[in-house]
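>>> My questions concern the predicted model and sequence given below.
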Amino acid sequence: MKNKTVPEIRYKNIEDEWNLIKLSNLMNFSNGINAPKESYGRGRKMISVMDILSEERIEYKKIRNSVEVKESIESKNKVENGDLIFVRSSEVRNEVGWAKAYLQEQYALHSGFTIRGKKQNEYDAKFIECSLNYRNRYQIESKAGGSTRYNVGQEILKNVEIYIPSLKEQLLISTLIQNIENKINLHQQELDALKQTKQGFLQKMFPEKGMTIPEIRFPEFHEQWELKTLGEVLDSIYNGQTPSRNRKDFWNGNINWLSSGELNRGVVKTTIEKITEIGQRNANLKIVPQNTFVIAITGLEAAGTRGNCAILGMETTLNQSCMALFPKKNLLDTTFLFQWYRKVGENYGLKFTQGTKQQSYNAEIIKKLEICLPSVEEQVKIGEFFKQLDEVIEMKEKELEALKETKKGFLQKMFV
């Protein structure tokens, strides 16, 4: 039988059991500052809920808000190295009571929507943060009260019980977690830089409106680009529909069925829902082949949908909110079309859709959209360039996700 007072994974030669302790034995709790509105925007940096919920550690220079208060108020609300700071109130249950260690030498203040845990005993603040936010999160979340907003008070936090090892083991564990977090932050920065680089190329490798030559170009190409409509360079377009939801025999089959919400501006490799052959036949749905370019055509009033598109990484049927575009092979390259739409899709979705409440495209609107084109040879080279950049970004995203899963695994298995 497993001993529940020690974690599943430990460092070698450490065998002591962990001790159960209330947070009130480690820290004292107090609510933060509520000042007149004219006091904000100047003075000492003040930790807010957004700083606590950020995935990044709290750094004094990056704290968003500031407040100027009397010295007596400031002295009572200092957040210093080794203190913990908690979300006191939130509209979302899984945010309330979230903890963040403060590890800066320069002290900060904290807002009225937060609770400070002032260090009174020996512990490693990062270790306590991880224990509270993951292994012992249920203790706080289950006790959060409220209807429209969820709240935790000082009494709830005082009575939270956690298992802690020796300070030496706390430091070993927190150092490991922080090293993984450092790698995660580095990978995130590299990923953000790659995406920014790609966005820059998208802006400069396609001509601006009214221009026929892009700012950046492969050296072997010199001809001007030609302005066309999609109707001139598309062989056909197609959008699907939804089989009857009242027929259970139409659903949960083996045929992919794609909705616009799954268009990820990348390569779609699977679908959430699948239909049966009977459902496909009844709705008269075509199987759209792999490597086809698909765009969202309804719900474009929403920023999260407008401009959505994808290349199919598998064959699939479509619902009525998706439209597949099939280029004329001698005039338009699919990958080039995809990259071009990633640049202009959001802007086109604002300008050329129709409808009152719900903004949509139809076939006639799509055919009238303008596209500036180089030769097919140049299109292919541009498309391949962005495809390779996308592959590097995808690889970096997978590495980042693997690091996050590694951290998650340690948080589950190195805490009690």
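Cool, the structure landed.
>>> C-alpha from now on. contacts and neighbour counts both.
OK.
>>> now the strands for the stretch 201-350 of the chain?
226-229, 234-239, 251-258, 267-268, 273-275, 293-296, 309-312, 317-318, 322-327 (DSSP state E, counting those that start in this stretch).
>>> If you could redo that for the stretch 1-150 of the chain, that was the one I meant.
Counting by DSSP E, counting those that start in this stretch, the strands of the stretch 1-150 of the chain are 19-22, 27-31, 40-47, 65-67, 84-87, 89-90, 99-101, 109-110, 114-119, 150-151.
>>> For I213, which of these is the nearest?
Between I213 and the strands of the stretch 1-150 of the chain, the shortest gap by C-alpha to C-alpha is with strand 65-67, which sits at 45.5 Å.
>>> hold the first one in mind and look at this next one:
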Amino acid sequence: MDNKKNGIPKLRFPGFTGAWEQRKLGEVADVRDGTHDSPKYINEGYPLLTSKNVGNGYINYDDVKYVSEKDYVQINKRSKVDVNDILMGMIGIIGNLALIREEPDFAIKNVALIKHTSNFDYQFLFQELQTNSISKELLSGMDGGTQKFISLKKIRNLSVMFPSKNEQNQIGLSLARFDDLIALHQRKLEHLQEQKKGLLQKMFPKNGEVVPEVRFPGFTDAWEQRKLGEVADVRDGTHDSPKYINEGYPLLTSKNVGNGNINYDDVKYCIRKDYVQINNDQR
């Protein structure tokens, strides 16, 4: 779906031929955004979702704020969300998506709302909005300094490609099956993570104690408490700021460390001379 030059994708279901049609998103969908006002927040009420609550295809309610029924009704006069609509983050992490699969009970603020219409298959459009070509277009259209954002006009002007309705349906259903599998494995992963978290609390002594709650058979001795620096050689990385280059040796920072692994998201690179110097300094 990324090939916009000739309008024909590299991979296709049998029986479909011909070029896809290129359109602006706003020509085929009713694209709106949520409220720009700041209603009074309350302890309990209707969730008011922002861009941080949209991502990985779903809605999350992390740190969500609540509004009164009066504000909820007022906001939804402009931007009521319905089943099969698509939400897109407009501030912060641009382009995060959520497909509305269940009847919603929330309002939105600073989130783009792509209403489902008869012009397109909603599953297909949801998948297309995740392609590299759309991501690049969103990236090039961002405004702002520290807090990045994208305007509603630029979202409406996104270039999208459309085949026939039948082909849209085939593509949408096929990729939706992957989403279902990913969601299933994500739930399994979260369950395993919770299990491990519980074991960590029980298999290591609590503060002020020297014996863990859960132990393998045959072990009875008290644990010995030591300072980390007494048993390990603890150092840190460079405090200098070397010149960064487009390709070279990765220079990792704290943002590249997490969940027990190294990631290379937004990593910067340095030349071999700096790489050697930094590693020599840490010996």
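Arrived safely, thanks for sending. Remember, it's a predicted structure, so these values are computed and weren't measured experimentally.
>>> Between the strands of the stretch 201-350 of the first structure, which one is closest to S72 of the first structure.
Across the strands of the stretch 201-350 of the first structure, S72 of the first structure has its closest neighbour in strand 309-312 (56.8 Å, C-alpha to C-alpha).
>>> Any idea how far that closest one is from the middle of the chain?
Counting by C-alpha atoms, centre = their mean, to the nearest Å, strand 309-312 of the first structure is centred 19 Å from the centre of its parent chain.
>>> Can you check which part of the second structure it sits on?
Counting by TM-score structural alignment, strand 309-312 of the first structure pairs with no residue of the second structure.
>>> Point out the other helices and strands that that strand packs with.
strand 267-268, strand 293-296, helix 334-351 (3 or more C-alpha pairs under 8 Å, 6 or more residues apart in numbering; DSSP states H and E).
>>> Kindly compare burial across the ones you listed and name the winner.
Counting by mean count of other C-alpha atoms under 10 Å, strand 293-296 has the highest mean neighbour count of these, with a mean of 26.
>>> Give the aligned range of that one in the second structure.
With TM-score structural alignment as the criterion, strand 293-296 of the first structure doesn't align anywhere.
>>> quick one: contacts for E208 of the first structure?
Contacts for E208 of the first structure (C-alpha atoms under 8 Å, 6 or more residues apart in numbering) come out as P214.
>>> rewinding a little: would you reformat the strands of the stretch 201-350 of the first structure as TSV and include distance to I216 of the first structure?
Shown next, in TSV, are the strands of the stretch 201-350 of the first structure (distance: least, C-alpha to C-alpha, whole Å):
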stretch	distance to I216 of the first structure
strand 226-229	17
strand 234-239	26
strand 251-258	35
strand 267-268	25
strand 273-275	41
strand 293-296	25
strand 309-312	24
strand 317-318	36
strand 322-327	25
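>>> what number of residues lie near the counterpart of E122 of the first structure in the second structure?
Aligned counterpart of E122 of the first structure in the second structure: N119 (TM-score structural alignment). The number of residues packed around N119 of the second structure, counting by other C-alpha atoms under 10 Å, is 11.
>>> Please verify my assumption that N119 of the second structure contacts G26.
No. Assessed by C-alpha atoms under 8 Å, N119 of the second structure is found out of contact with G26, at 11.2 Å.
>>> so how far is Y41 of the second structure from the match of E122 of the first structure?
Separation of N119 of the second structure from Y41 of the second structure (C-alpha to C-alpha, to the nearest Å) stands at 37 Å.
>>> same check, this time on L158 of the second structure
For L158 of the second structure relative to Y41 of the second structure (C-alpha to C-alpha), the value is 33 Å.
>>> So between the two, which is more surrounded?
The neighbour count for L158 of the second structure versus Y41, taken as other C-alpha under 10 Å, is higher for L158 (19 against 15).
>>> Regarding the second structure, what is its longest helix?
Taking DSSP state H as the criterion, the second structure has its longest helix at helix 165-203.
>>> how about that one, aligned to which bit of the first structure?
Going by TM-score structural alignment: helix 165-203 of the second structure matches residues 167-205.
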